[in-house]
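[1] quick one: sequence plus predicted model below, questions after.
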Amino acid sequence: MKKFIKITSFILIVAVIYLYMGMVFMPKTITDAGGSKYYGAISYKYEPKNSIDVMFYGNSDVYSGISPMEIYRKTGITSYGCGAAKQTLGAIYKQLKFTLRTQTPKVAVIDADCFYQANPPFGGTEMYDYAIVAAPFLYHSRWKELKPRDFVTFPTMNGKDNFLKGYHYSDKVYDYKVKDDFMADLSAMPKPLKKSVLKDFKKIHSLCRKNGIALSLITIPSPVSWDNAKSNGIKKLVSDYNKKFPDFEIGFYDMNLKLDGFDYSRCFRDRGNHCNYDGAMIVTSAVGQYLKDNYPSLHNPPERKNWHRLLGKYDDFIKNRNVQTVYEHK
């Protein structure tokens, strides 16, 4: 019995120490290393009640390519980017259900790239549900910047001070050479969607329809993960649903087909997968205009004092970033 107690006590002590170290390594604010991704994925839960007009759901393309504060600056529309790496439709359905506990969004926008995302064993927002357990691995690089507060404070969950609203800033530039035939085969056979994806989308569609939330699908420029077959697969899905539910039309905006001003050699931070700041500004401007054109009820929302305050913080953050443009060539 004594041996059992000793072993159990040892295991508990090790577990407590490990969890404490996980808390230490967790980003405490949105400006800490890894903070924008961590808080972007979960902080929608802590936004002030009924303050968001549009919710963006998707993978890393969303948090790299859409800046809600820029949309607010140009349109007055309040939005939030719920992006997480390798996000799936199943996880998005859970996000949407959780959103409805505190928000009454008028529009839900989903990144169509998620429809062809393989189901990872540990990815999407589920990764952040257990972040404190995985923190020593996810945020191990933070040891260089640890401060005394990291040893005595918990992560700050405060939507009122979240001035990025899910956006992840990057000023890196990768000199990407897009292929000449990218998105050229407009007649490509639609790529089939998995049954599990169709099942999850049916639940998302039903939830939006039931709650009066307009539903739209978009794609953010990502030539390494998108093609005409996928685009036509989504078009077919949208067409089938709109025929079946003519009173609840789904929108689809494929920015991979055409996006004025988007320079593939200047607008990515990596090998044609994620937008940098310049790319995000072009994408965000197009998305904001798309929302204004297709959802007139969003044109003149009431003024939000807190959003004006956060816009100032956002501008200071962008202005004070160290501009370290990196050119990489294939």
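    Sure, I can see it.
[2] only C-alpha atoms for contact and neighbour calcs from this point on.
    Noted.
[3] burial check on Ala214, number of neighbours?
    Applying other C-alpha atoms under 10 Å, we find 19 residues neighbouring Ala214.
[4] if I look at it, how far off is Ile204?
    As for Ala214, its distance to Ile204 is 11 Å (criterion: C-alpha to C-alpha, to the nearest Å).
[5] same thing with Tyr39?
    Distance from Tyr39 to Ile204, by C-alpha to C-alpha: 23 Å.
[6] neighbour count for the two, which is higher?
    Using other C-alpha under 10 Å, the more surrounded residue of Tyr39 and Ile204 is Tyr39, with 29 against 21.
[7] just checking, next helix/strand downstream of whatever helix or strand that one lives in?
    If you go by DSSP states H and E, Tyr39 is part of helix 35-42. Next along the chain after helix 35-42, taking DSSP H and E as the criterion, comes strand 54-58.
[8] which strands or helices does that next one pack on?
    Here strand 54-58 touches strand 79-83, strand 107-111, going by 3 or more C-alpha pairs under 8 Å, 6 or more residues apart in numbering; DSSP states H and E.
[9] and those strands as a markdown table, adding mean neighbour count?
    Shown next, in a markdown table, are the helices and strands packed on strand 54-58 (neighbours: other C-alpha atoms under 10 Å):
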| stretch | mean neighbour count |
| --- | --- |
| strand 79-83 | 28 |
| strand 107-111 | 22 |
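[10] of all these, which one comes closest to Leu310?
    Between Leu310 and the helices and strands packed on strand 54-58, the shortest gap by C-alpha to C-alpha is with strand 79-83, which sits at 13.0 Å.
[11] related to what we said a few turns ago, helices or strands up against the helix holding Tyr39?
    Using 3+ C-alpha pairs under 8 Å, 6+ apart, the elements in contact with helix 35-42 are strand 79-83, helix 126-129.
[12] next up, a structure to set beside the first:
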Amino acid sequence: MSIQDTGMTASMMQSELESAITLEQVCKKRREHRIGPINWSIPRGYVTALVGENGTGKSTLIHMLLRTLYPDSGRITWMGEACEGELPVHLRQQIAYVAELPMLEENRSTARQAAAFRSQWYPNWNQQRFEELLHQLKVPEDVRLSKLSKGQQQKFVFAAALATSPKLLLLDEPSSGLDPFAWKDMLSALHSEMERGDVTVLITTHRMEEVKRLADYVALMYEGQICGMKEKDELYQQWKEVWLGPVADRQLLDDLKELPGILDWDAKPDGSVRVHTSQPAELQQIAEENDIPVQVNGLEWEELLSCWVNDYRIHHLGEAKV
């Protein structure tokens, strides 16, 4: 399913879309780092990309969803069910996980043997789908997993995850260590999986391509907090780069600097200014009315994330504009 297919917007999502997972006041302290409190719902039937700097808590959050880590406080519900201890078997059978680095207990087994073992634990195991994926991803069936490259091991884990016919698929930096051709094949397989049925995907990633090609929603994690979630296309239109000047009128520049929506203001020695703003049209109009040269540009992925973090700091943490 795609958000474009439904016509849903981010504002409609919170009230109208069913949640696959809900976190309420979830906290976890790990050494000097603290995660939470997190209040967040992951929309069912969509791909949500969880982005943020390394060390901000993304993998910890994933492991709390898998119940390999327990939160210190708070409540998590999976497909409408909550539990205090380990996930019940019927819930575990609906969740598949692909880690950044494959750790295979079946290293001495071949892909075919490992699949036969895994299939016993998943009532919805699709052997035909598994074999199709191995062929598509070019993973040999009868070679010990320990003899495969890390990329081939990762592709095996990915194929086995999809073969379980999961309701919830958790992908933690799944493209790490893969060449572009292998990841393109995995993207194609994932798109096919989304078209097959009601599956929810949560992916942590640093790669712009993965967000652009996969995500319906993007959530930002910063210093252990979920700073917000936006529909992908909305995010790409949220902030713009505006170049002004050169401008000789210092008072006019000071007035422009106070306009709403401005996140940062980078004055250059020649009198020009580089601005990131969520309201470029207003800034452009005033500049043109005052005969100030102006140019509006879109932002690259890293700059968008930086704007999102700055916006969170200013409006939620009360920090000053840069």
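    Cool, got the structure. Predicted model, so just to flag it, every value in this text is computed and none were measured.
[13] any idea what the TM-score is?
    After superposition, the two chains reach a TM-score (TM-score structural alignment, normalised by the length of structure 2) of 0.23; 128 aligned residues with a C-alpha RMSD of 6.6 Å.
[14] export the helices and strands packed on strand 54-58 of structure 1 to CSV and tack on distance to Lys305 of structure 1?
    What follows is those, written out as CSV (distance: least, C-alpha to C-alpha, whole Å):
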stretch, distance to Lys305 of structure 1
strand 79-83, 15
strand 107-111, 22
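[15] Ala15 of structure 1: which of these is closest?
    strand 79-83 (30.6 Å).
[16] mind listing the helices for the stretch 201-330 of structure 1?
    Applying DSSP state H, counting those that start in this stretch to the stretch 201-330 of structure 1 gives helices spanning 228-244, 277-294, 305-320.
[17] thinking again about what came up before, can you list the helices and strands packed on helix 35-42 of structure 1 in CSV and add distance to Gly233 of structure 1?
    Output for those, formatted as CSV (distance: least, C-alpha to C-alpha, whole Å):
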stretch, distance to Gly233 of structure 1
strand 79-83, 22
helix 126-129, 27
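[18] do you know which of the ones you listed lies nearest Arg209 of structure 1?
    Among the helices and strands packed on helix 35-42 of structure 1, strand 79-83 comes nearest to Arg209 of structure 1, with 19.5 Å by C-alpha to C-alpha.
[19] the inter-axis angle of the helix holding Tyr39 of structure 1 versus strand 54-58?
    Interaxial angle of helix 35-42 of structure 1 relative to strand 54-58 (axes from the mean of the first three to the mean of the last three C-alpha atoms, to 10 degrees): 110 degrees.
[20] pull out the buried residues from the helix or strand where Asp233 of structure 2 lies.
    Secondary structure assigned from DSSP H and E places Asp233 of structure 2 in helix 232-238. Neighbour-count burial for helix 232-238 of structure 2 flags Lys232, Asp233, Leu235, Tyr236, Gln238 (criterion: 16 or more other C-alpha atoms under 10 Å).
[21] next, format the residues you listed as CSV and append distance to Asp185 of structure 2.
    Shown next, in CSV, are these (distance: C-alpha to C-alpha, whole Å):
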residue, distance to Asp185 of structure 2
Lys232, 22
Asp233, 24
Leu235, 26
Tyr236, 26
Gln238, 31
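[22] wait, isn't Ile35 of structure 2 in contact with Gln225?
    Yes. Ile35 of structure 2 lies in contact with Gln225 (C-alpha atoms under 8 Å); the separation is 6.5 Å.
[23] how near is Val201 of structure 2 to Arg213 of structure 2?
    Val201 of structure 2 sits at a distance of 13 Å from Arg213 of structure 2 (criterion: C-alpha to C-alpha).
[24] would Thr22 of structure 2 count as being in a strand?
    Yes. Using DSSP: H, G, I helix; E, B strand; the rest coil, the assignment for Thr22 of structure 2 is a strand.
[25] ok, and the closest non-adjacent residue to it?
    Excluding its sequence neighbours, the residue lying closest to Thr22 of structure 2 (C-alpha to C-alpha, 6 or more residues apart in numbering) is Ser41, at 4.4 Å.
[26] next SSE after the helix or strand that contains that neighbour?
    Assigned by DSSP H and E, Ser41 of structure 2 belongs to strand 33-43. Helices and strands here follow DSSP H and E; after strand 33-43 of structure 2, the next one along the chain is strand 47-51.
[27] show me what that next one is packed against.
    On a contact count with 3+ C-alpha pairs under 8 Å, 6+ apart, strand 47-51 of structure 2 meets strand 200-204, strand 217-222.
[28] how does it look with 10 Å?
    helix 58-66, strand 168-172, strand 200-204, helix 208-214, strand 217-222, strand 225-231 (3 or more C-alpha pairs under 10 Å, 6 or more residues apart in numbering; DSSP states H and E).
[29] tilt between it and strand 217-222?
    Using the same axes, to 10 degrees: strand 47-51 of structure 2 against strand 217-222 is 20 degrees.
[30] hang on, Gln14 of structure 2 packs against Tyr217?
    No. Counting by C-alpha atoms under 10 Å, Gln14 of structure 2 sits too far from Tyr217 to count as a contact (11.8 Å).
[31] which residues do these two both contact?
    Ile42, Pro43, Met229 (C-alpha atoms under 10 Å, 6 or more residues apart in numbering).
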